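**Q** Here is a sequence with its predicted model. Questions after.
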Amino acid sequence: MDTKRRKLLCWGAAGMAALMAGARAAAADAPRIQVTARKFQFTPNPIVIPRGVDVILEITAVDFMHGFSVPELKFRTDLMPGRVTRIPLRINHAGPVDFLCDNFCGDGHEEMNGRILVTA
């Protein structure tokens, strides 16, 4: 099974539908937010985005194949070292949305999490 198909199956139907809706909605000029993943942190943290606005997270893992999982949105992907992973995103409710690394990356892994703050 190719990598793209395997990732689609890992996301599940709800996560894939949300991602595809975000991808269709994300305009070419959507703001891009640079995020770095490294043992054992995401930077910036928190990530602040406005409610109902298309943004694109551009996440770069610098030292390891980290995971990026947003349980509330039923979304996850792998972050390959040295590559930018682009995630179109629109969250239509205000408040916090938690995310975490779900690929074990060593002692301290359990602290590798973050929050998206969605402003009203």
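**A** Good, I have the coordinates. Please read all numbers here as calculations on a predicted model, not as lab measurements. Numbering: from 1, shown residues only.

**Q** From here on, just use CA atoms for contacts and neighbour counts.
**A** Fine.

**Q** who touches residue 113 in this structure?
**A** With contact taken as CA atoms under 8 Å, 6 or more residues apart in numbering, residue 113 is in contact with 41, 42, 98, 99, 100, 101.

**Q** So the first one sits against residue 110, correct?
**A** Right, residue 41. No - counting by CA atoms under 8 Å, residue 41 stays clear of residue 110, with 10.1 Å between them.

**Q** higher neighbour count, those two?
**A** For residue 41 and residue 110, the more surrounded residue by other CA atoms under 10 Å is residue 41, and the numbers stand at 17 against 13.

**Q** residue boundaries of the helices in this structure?
**A** 3-25 (DSSP state H).

**Q** Now do the contacts for residue 68.
**A** Contacts of residue 68 by CA under 8 Å, 6+ apart are 76, 77, 78, 79, 99, 100, 101, 102.

**Q** Might you specify the subset of these located within strands?
**A** Cross-referencing these against strands under DSSP state E gives 76, 77, 78, 79, 99, 100.

**Q** Check it against this one:
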Amino acid sequence: MTIDTNPRRRQLLGWTVAAVAAPLAVTLGATQGDAATPREIVIRARRFVFTPDKIALKAGEPVVLVLIAEDVVMGLSAPDLGVRAGMPPGRTVRVPLTPARPGTYGFLCDIFCGSGHENMSGTFVVTA
């Protein structure tokens, strides 16, 4: 194997590699940007409230609901969005969600957590 020591040839080779690599890097960057990390939305539950209880989403935008129960076992259910998760205290539960279409969708606690449980609810507001 011989190594080309001609500086002019090596410079041309470097320019050629740069010319090919630059558009490739832009293409790969665009691909990685399309697969961005989903936005995380933290929802805390404690007797007898979700915080926040009104959450704005965009149709088609993937998000991850980060659910945290602060005192007792809770549950979060949004039937119209196909979401259901148990929330044991002291553990974080992550639920992926990509709402398909605009609208207002209710969610509620579906595990009895005491007197006041029946009023524990919130809404997802999905815009276009």
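**A** Okay, I see it. Keep in mind that this is a model prediction, so the values were computed, not measured.

**Q** hang on, the earlier thing: compare the contacts of residue 113 of structure 1 with structure 2 and list the overlap.
**A** Retained contacts for these in structure 2, judged by both residues aligned by TM-score structural alignment, their matches' CA atoms under 8 Å, are 41, 42, 98, 99, 100, 101.

**Q** mind putting those in JSON lines, distance to residue 33 of structure 1 included?
**A** Shown next, in JSON lines, are those (distance: CA to CA, whole Å):
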{"residue": "41", "distance to residue 33 of structure 1": "16"}
{"residue": "42", "distance to residue 33 of structure 1": "12"}
{"residue": "98", "distance to residue 33 of structure 1": "17"}
{"residue": "99", "distance to residue 33 of structure 1": "15"}
{"residue": "100", "distance to residue 33 of structure 1": "17"}
{"residue": "101", "distance to residue 33 of structure 1": "18"}
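
**Q** Just the strands from structure 1, written as ranges.
**A** Using DSSP E, the strands of structure 1 run over 32-38, 41-43, 47-50, 55-61, 66-70, 75-79, 84-89, 95-100, 113-119.

**Q** Quick one, which of those strands gets closest to residue 3 of structure 1.
**A** With respect to residue 3 of structure 1, and counting by CA to CA, the nearest of the strands of structure 1 is strand 75-79 at 10.9 Å.

**Q** Structure 2: matching residues for that closest one?
**A** Mapped onto structure 2 using TM-score structural alignment, strand 75-79 of structure 1 spans residues 83-87.

**Q** buried ones in the matching stretch?
**A** Neighbour-count burial for stretch 83-87 of structure 2, counted by 16 or more other CA atoms under 10 Å, picks out 84, 85, 86, 87.

**Q** again with stretch 57-67 of structure 2
**A** Using 16+ other CA under 10 Å as the test for burial, stretch 57-67 of structure 2 gives 57, 58, 62, 63, 64, 65, 67.

**Q** Just name the closest of the residues you listed to residue 75 of structure 2, please.
**A** Residue 75 of structure 2 has its nearest neighbour among the buried residues of stretch 57-67 of structure 2 in residue 67, at 9.3 Å by CA to CA.

**Q** I am finished for the moment; much appreciated.
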